[in-house]
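[1] show me how the following folds:
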Amino acid sequence: MTSLIPPATKEQPMSKSTITRLLPYGPVVALLIVAVHLGWEHTHGGVRSHHLLARADLPSVSNWWGLLVLPVLGWLASRSASRRAALDSRAAARSMAAFAGALLVGVALSASFITGHASAASGIFLAALAAGLVLPTYRAEYIFGFVSGMSFVLGSVLPTIAASIGAAISVVAHFLVRPGLARLLRTARA
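    Reported below is the predicted structural model:
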């Protein structure tokens, strides 16, 4: 069977060397974010710790953990994006858009949290969870962007926990609910 698209217009996947060059950027960006954050905190009264659920009776998590958490998330995001880009030339742009969108959500949530607008923070977080029903927010690019956007306010660990909850909701929606509904619709039509 011949292709309807002439060979000259077929999209070619990225070469292996391009993918290999993309991999280090996620962890490098993450280390830069963490270094700036920890450097600023160190020179302004010391590196902070954050209590779980903002309750003093619960354990606290130091922002030093960002040196491990954020580079790992950056590496996972780079690796995931590079794998998809090897198969689809437009995947790299979609991964960057996913990172940027999640970064903006994280920054907006952080800004509303800092300024004391609890209702706005709740709305943004709930909207991000709802977006996971439609968008694949379980992907590493979304998680890395969200955590990067929130790391200056809450460190890396607590936003990673929040992003994991959102990712779990997105996984259930994309891999259980959607296929189940599709199967149900197919059987109803038959």
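[2] rest of the way, CA atoms for contacts and neighbours
    Noted.
[3] for the longest helix seen in the chain, packing partners?
    Taking DSSP state H as the criterion, the chain has its longest helix at helix 91-114. Counting contacts by 3 or more CA pairs under 8 Å, 6 or more residues apart in numbering; DSSP states H and E, helix 91-114 packs against helix 66-87, helix 118-134, helix 140-154.
[4] another one to check against the first:
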Amino acid sequence: MTRIFTQSRLLLTALVSLYIVAFLLWQHSTTGVPAHHLLHDPELPAISNWWGLLILPLATWCLTTLINKKYGLCYPKKVWLQLGAAGLYALIMTLLFYAGYMTLVSLLAVPFILFVALFFPVYQAPFLLAYVVVSSAGFGAFIPTLGGFIFAAMAYVTYHFIRPIPLWLFTQLTTKNT
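    The predicted structure follows:
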């Protein structure tokens, strides 16, 4: 039992697994387990929240494996802060969506991620993991996983290919002035 607390991957996978089981059992016993349409369009297929039983533990295990390769078995404070920041972002977007501000969410979600990606590598595994897990409470597991990987790809391109352009211009301007 103490092994699970010394290894962050095992701890996170266990916590996410317990979370999704408890959440789905709660949904099943109250309102029933919903299904969500892609792009919130009834013409598109609906995907049941039951898929979260497979998607979330598997995604957690895979993403924490990537984190382990970079940081080791016990994560530093930086990783926990990244998880918290992305979780807070996902929570705010989910609450805004369910409060009826769907247009605001669609206007802010991608531009905000791309803006933040100019300064931070938000494509990394901790950000993606927290986004998927927290968003799954509002949208099931499939849609946030799909959207999260798309957001991560856009953030990767922004951080590695667009971000260097203003940095290069800034260095060029500062070297000419000296």
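[5] returning to what we had before: any idea how far the longest helix of structure 1 is from the chain center?
    Centroid separation between helix 91-114 of structure 1 and its chain, computed with CA atoms, centre = their mean, to the nearest Å, is 8 Å.
[6] check what contacts that helix and list those residues.
    With contacts defined as CA atoms under 8 Å, 6 or more residues apart in numbering, helix 91-114 of structure 1 is touched by 81-82, 84-85, 118, 120-121, 124-125, 128, 141-150, 153-154.
[7] buried ones only from those, please, as a PyMOL command.
    The PyMOL selection below is limited to those of the contacts of helix 91-114 of structure 1 classed as buried (16 or more other CA atoms under 10 Å):
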select buried, resi 81+82+84+85+120+121+124+125+128+141+142+143+144+145+146+147+148+149+150+153+154
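[8] what range in structure 2 matches stretch 151-168 of structure 1?
    Per TM-score structural alignment, the counterpart of stretch 151-168 of structure 1 in structure 2 is residues 136-153.
[9] now do the buried residues in the matching stretch.
    Under the neighbour-count criterion of 16+ other CA under 10 Å, stretch 136-153 of structure 2 has 136-145, 148-149, 151-152 buried.
[10] so what touches it?
    For stretch 136-153 of structure 2, using CA under 8 Å, 6+ apart, the contacting residues are 23, 35-36, 38, 47-52, 55-56, 94, 110, 113, 122-124, 128, 131-133, 135.
[11] just the buried members of these?
    Burial by neighbour count, 16+ other CA under 10 Å: within the contacts of stretch 136-153 of structure 2 this picks out 23, 36, 47-50, 52, 55-56, 94, 113, 122-124, 128, 131-133, 135.
[12] ok, back up a step: how about the helices and strands packed on helix 91-114 of structure 1 in a markdown table, adding distance to Pro179 of structure 1?
    Formatted as a markdown table, those follow (distance: least, CA to CA, whole Å):
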| stretch | distance to Pro179 of structure 1 |
| --- | --- |
| helix 66-87 | 22 |
| helix 118-134 | 13 |
| helix 140-154 | 22 |
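[13] closest to Leu185 of structure 1 out of those?
    Leu185 of structure 1 sits nearest to helix 118-134 of all these, at 18.3 Å, using CA to CA.
[14] so the closest one versus helix 140-154, what angle?
    Taking axes from the mean of the first three to the mean of the last three CA atoms, to 10 degrees, one finds helix 118-134 of structure 1 and helix 140-154 inclined to each other by 170 degrees.
[15] now stretch 83-98 of structure 1, how far from the centre of its chain.
    Stretch 83-98 of structure 1 sits 14 Å away from the centroid of its parent chain (CA atoms, centre = their mean).
[16] likewise for stretch 36-48 of structure 2?
    Counting by CA atoms, centre = their mean, stretch 36-48 of structure 2 is centred 20 Å from the centre of its parent chain.
[17] what range in structure 1 matches that stretch?
    In the comparison with structure 1, stretch 36-48 of structure 2 aligns to the range 50-62 (TM-score structural alignment).
[18] between the two ends of that stretch, how far is it?
    Stretch 50-62 of structure 1 has an end-to-end distance of 6 Å (criterion: CA to CA, to the nearest Å).
[19] got a list of contacts for it?
    Stretch 50-62 of structure 1 is contacted from outside by Val47, Arg48, Ser49, Asn63, Leu154, Gly155, Val157, Leu158, using CA under 8 Å, 6+ apart.
[20] any idea which of those is closest to Leu76 of structure 1?
    Nearest to Leu76 of structure 1 out of the contacts of stretch 50-62 of structure 1 is Val157 (CA to CA; 15.7 Å).
[21] separation between the closest one and Trp64 of structure 1?
    Plainly put, Val157 of structure 1 is 10 Å away from Trp64 of structure 1 if you go by CA to CA.
[22] find the residue at the geometric middle of structure 2.
    For structure 2, Tyr131 is the residue whose C-alpha lies nearest the centre (CA atoms, centre = their mean; 2.1 Å).
[23] separation between that one and Leu114 of structure 2?
    Distance from Tyr131 of structure 2 to Leu114 of structure 2, by CA to CA: 15 Å.
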